[in-house]
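*Asks:* Turn this into a model:
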Amino acid sequence: MARTTKRRLPTPAQVEEAETQIREYSRTVKFTVTEYSFEFIVQKLNSDRYYVPDYQRNLIWKPKDQSRFIESVFMGLPIPFVFFWQDLDGRMEIVDGSQRLRTIRDFMADKLTLRGLEALPAANGLRFSDLPYSRRLIFAESSIRVIILDNATDALTRTEMFTRINTGGTTANEAEVRRGSLPGPFMDLIIDLANSPEFVALTPISKALIDQREREELVTRFFAYLESFDASLADGEGDIPGYKEEPRLFYFKFVQEMNELISAEIEQSGKSTTSDQMRTEFRRMLEFVQAVSPNGFTKTITGNQVPRVRFESIAVGSALALRADPGLLQRAPDITQLLESEPFKDATKSDAANVKSKLLGRIRLFRDWLAER
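*Replies:* Got it, this is the predicted structure:
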């Protein structure tokens, strides 16, 4: 007989906190619902009044996927809502549904030849102009339901919605979303450091991961954890306040705040001391890792992947140790013993990687081991 686990009842304080979070978040999402014809939407796309944000531009359905969507329209199947956000210029950013809308536009422009249709196989090989005039009119007048987010909806809420409701079959990863929705001086710094020769040499990864901006993801995590780490908390062990095992939101808010801080410094004095310090600290960390780790951030000398948990432990742990004792850079202790130890292997397992206790554990382990040297 299966053993049942008794549910731990929530406390009144937990229920109250949950209600507060729900109430506060729901206030940030205001929208209207309307309906537009295909022809109307295509006109707006062609005039650039409706536009695809940068982080979605490379997300394009394959011809077979496009054909199957057009087939669904012919069959009269319901089309999911499209989400727009009206920017401050009055233009509409497509938050979700860009691939459907681009498919409709391409089909009506004769840029798509139908293929792989199963329910309507006789339509394989046809283009829009091959259809009878009456069918073309019916298609053009077909409608799609649209939800328009109020322009007061912030970037965090929009990208959170894109991540949760995306119905396009292929989605942008978190690094791409941040890059496209959070342009600014700190994002520029992340991109620059991610492509620096020193960092590339220490992070040998596949082309697929490079295309997915994995190095930008690693640099973002490094700064988000390092700059948020408060060594005075947790009885001197250090803590990352604000991190609640929601890494995507944590990184997003951090990048947003750093963009604003660095922009303010540049506007005030023409340069950013924060940006300069971060660049210096990142390069110092790389110099240290190159000196103490035979394989950089990889497990073996021929390794071609950098596990995020391993990178976070080595990079953030090293940077914190260097902050406390800059002389470590000159002493450059061999960390092979630590890397091969059971505590390190256990701390850098990928299971429950985003749990706060695990994150702090792998960072503190590396920092404390170096502090004893």
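
*Asks:* When you work out contacts or count neighbours from here on, use the C-alpha atoms and nothing else.
*Replies:* Noted.

*Asks:* next helix or strand past the strand or helix carrying residue 192?
*Replies:* Using DSSP states H and E, residue 192 sits within helix 185-194. Per DSSP H and E, the first helix or strand lying C-terminal to helix 185-194 is helix 197-202.

*Asks:* other SSEs contacting the helix or strand just after that next one?
*Replies:* Counting by DSSP H and E, the next helix or strand C-terminal to helix 197-202 is helix 207-211. The helices and strands touching helix 207-211, judged by 3 or more CA pairs under 8 Å, 6 or more residues apart in numbering; DSSP states H and E, number zero.

*Asks:* Quick one: name whatever helix or strand follows helix 207-211.
*Replies:* As assigned by DSSP H and E, the chain's next helix or strand after helix 207-211 is helix 214-228.

*Asks:* which helices and strands does that following helix pack with?
*Replies:* Helix 214-228 is packed against helix 174-181, helix 185-194, helix 247-269, helix 308-324, with contacts defined by 3+ CA pairs under 8 Å, 6+ apart.

*Asks:* Show me what the helix holding residue 192 is in contact with.
*Replies:* By CA atoms under 8 Å, 6 or more residues apart in numbering, the list of residues contacting helix 185-194 from outside reads 179, 199-200, 215-216, 219-220, 255, 258-259, 262-263, 275, 279.

*Asks:* now, which of these sits nearest residue 173?
*Replies:* Relative to residue 173, the closest of the contacts of helix 185-194 is residue 179; by CA to CA it sits at 10.1 Å.

*Asks:* Number of residues surrounding residue 22?
*Replies:* Using other CA atoms under 10 Å, residue 22 has 11 other residues around it.

*Asks:* From residue 371, how far off is residue 323?
*Replies:* 11 Å (CA to CA, to the nearest Å).

*Asks:* need the next SSE after the helix or strand containing residue 330, C-terminal direction.
*Replies:* Counting by DSSP H and E, the element that carries residue 330 is helix 328-331. Next helix or strand after helix 328-331 toward the C-terminus (DSSP H and E): helix 336-339.

*Asks:* I have a second one here; can you model it like the first so I can compare?
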Amino acid sequence: MPNLELLEEKEETTFFEEDEDQANGLESSRAKRLSELDEIAGIVVAGTDWTTATVLDQLVRGNIQLNPRFQRRDAWNITRKSRFIESIILGFPIPQIVLASNEKERGKFIVLDGKQRLLTILQFYGKSETPNNKFSLKDLEFRPELNGCTHEDLENNLLSAEILDPLDNQTIRTTLIRNWHTDNFLYKIFLRLNVESTPLSPQELRQALHPGEFVNFLDDQSVKSQALRKILKSKNPDFRMRDVELLLRYVAFHYFLSEYRGNLKAFLDMTCEVLNKSWKKRTDDVHYAVSQFEKAVETTIDIFGEKNFSRMWLGTSKVYRRQFNRAILDVMVFYFSDGLIREAAEKNKTAVENAFKELCSSSENGFREAVEGTTKNIRETHIRLSLWGYALLGVLDLEFNLPELVDNRIIFNGLR
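*Replies:* Model (predicted):
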């Protein structure tokens, strides 16, 4: 019988990793670095040894902000969850939890590291509204006699005090960061904490720092999106929140391309802030735009095939690169979200695919570098959008506007 978990992991979409320098502001000027050092000097980092019971209480009261939207993005299987609970019972050392004070809500904390551990505690104690709530312990190494037991089972067994007391009273090292002033500072800590573990999308932190109705909509829509399920080859929400970020990238370039200044993180943050504030006025329009994203992805798949869409064509090898490329998806949905362009492309599938292959095969036009190098600066963003637009104009019997580059700024007032 094949291991379904291993098969699912094998099928997971591999992303081409873009150069992150532009996104995370690592090319700081000396003055900026000095300012950041001043901020670091002003923060307060304190360690505390909360017990499991205290951590659970903080979670239940909502002081540690592990909201239901995150809880459905469950990355650990039951075996991993069970062995984490076993480690607490046995008093084994476990990684620390890192929290930052929420400067907007006194007494509440944003999780920088440890969400899956916190979610596991919440689920085992039966305080989460998720499919894995009240899970039964499984595949324990040192206490196999507890396999099959839930927390409720242990509570109802008078002989289980030797298990529950150590579980409730075990200390979990927790680091609290206070007196921070900029989102960018927390992003850098977040990325530094995760550099040696499973890479997490900064989108997870973005949603904690910029909550609002638009961000909630984006999260909900990413769960419903059939297009994103096909991109990620998964039936479940992505625990790294790459699905939300892909959709956010589309919305940001769709509405605010002319506001892009080469820092993708700041651009996506700004999109969340603006649309959160104007959500009531723009709800219908954003809903429509996102519905066009679904159709744009379907058209892209229809033309290139589900295996190859949004991947680089390697002309010398006459194959598509295996990794999924976010920058290529950006340009595809930018144009195919327009109904007329989409309709014309679907009538000329072979010509459109050949135009893309020719664009990728050229060593002189700069397209390859614009989707696989430092992809986030203004020049490369303009190059890939404009070159793919020109390629489409060349094979479609249709006229539409292209982004222009003026004084290192992208000028764009819509396709029509």
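
*Asks:* Assuming the best superposition, what's their TM-score?
*Replies:* Once superposed, the chains reach a TM-score of 0.63 (TM-score structural alignment, normalised by the length of structure 1), with 328 aligned residues with a CA RMSD of 5.0 Å.

*Asks:* hmm, back to that, just flag the most distant two among the contacts of helix 185-194 of structure 1.
*Replies:* Checking the contacts of helix 185-194 of structure 1 with CA to CA, the most distant pair is 200 and 263, at 27.1 Å.

*Asks:* okay, the two: which has more neighbours?
*Replies:* Shown here are residue 200 of structure 1 and residue 263; by other CA under 10 Å, residue 263 has more neighbours (18 against 13).

*Asks:* what about stretch 267-279 of structure 1, start to end distance?
*Replies:* Terminal residues of stretch 267-279 of structure 1 lie 19 Å apart, using CA to CA.

*Asks:* Doesn't residue 84 of structure 1 belong to a helix?
*Replies:* No - read with DSSP: H, G, I helix; E, B strand; the rest coil, residue 84 of structure 1 is strand and lies in no helix.

*Asks:* Pretty sure residue 296 of structure 1 sits against residue 199.
*Replies:* No - the criterion here is CA atoms under 8 Å, and residue 296 of structure 1 misses it with residue 199 at 9.5 Å.

*Asks:* who's more crowded, those two?
*Replies:* Neighbours of residue 296 of structure 1 and residue 199, each counted by other CA under 10 Å, are more numerous for residue 296; the result is 23 against 20.

*Asks:* any idea whether that one is helix, strand or coil?
*Replies:* coil.

*Asks:* tell me how far stretch 164-183 of structure 1 is from the chain's mean position?
*Replies:* The chain centre lies 6 Å from the centre of stretch 164-183 of structure 1; the measure is CA atoms, centre = their mean, to the nearest Å.

*Asks:* And for stretch 64-83 of structure 1?
*Replies:* Distance of stretch 64-83 of structure 1 from its chain centroid, counting by CA atoms, centre = their mean, is 27 Å.

*Asks:* next one: stretch 179-194 of structure 1
*Replies:* 13 Å.

*Asks:* Which positions within that stretch qualify as buried?
*Replies:* Neighbour-count burial for stretch 179-194 of structure 1 flags 179-182, 184-187, 189-191, 193-194 (criterion: 16 or more other CA atoms under 10 Å).

*Asks:* Tell me the one among those nearest to residue 345 of structure 1.
*Replies:* Comparing the buried residues of stretch 179-194 of structure 1 against residue 345 of structure 1 with CA to CA places residue 194 closest, at 25.9 Å.

*Asks:* how far away is residue 337 of structure 2 from residue 60 of structure 2?
*Replies:* With CA to CA as the criterion, residue 337 of structure 2 and residue 60 of structure 2 are 42 Å apart.

*Asks:* between those two, who's got more neighbours?
*Replies:* Per other CA under 10 Å, whichever of residue 337 of structure 2 and residue 60 has more neighbours is residue 337, with 22 against 15.

*Asks:* in the superposed pair, what's the mean gap between the helix holding residue 192 of structure 1 and structure 2?
*Replies:* Using mean CA distance after the TM-score superposition for structure 1, helix 185-194 of structure 1 ends up 5.8 Å from its aligned counterpart in structure 2, as a mean over the superposed pairs.

*Asks:* tell me the angle of that helix relative to helix 214-228?
*Replies:* 120 degrees (axes from the mean of the first three to the mean of the last three CA atoms, to 10 degrees).
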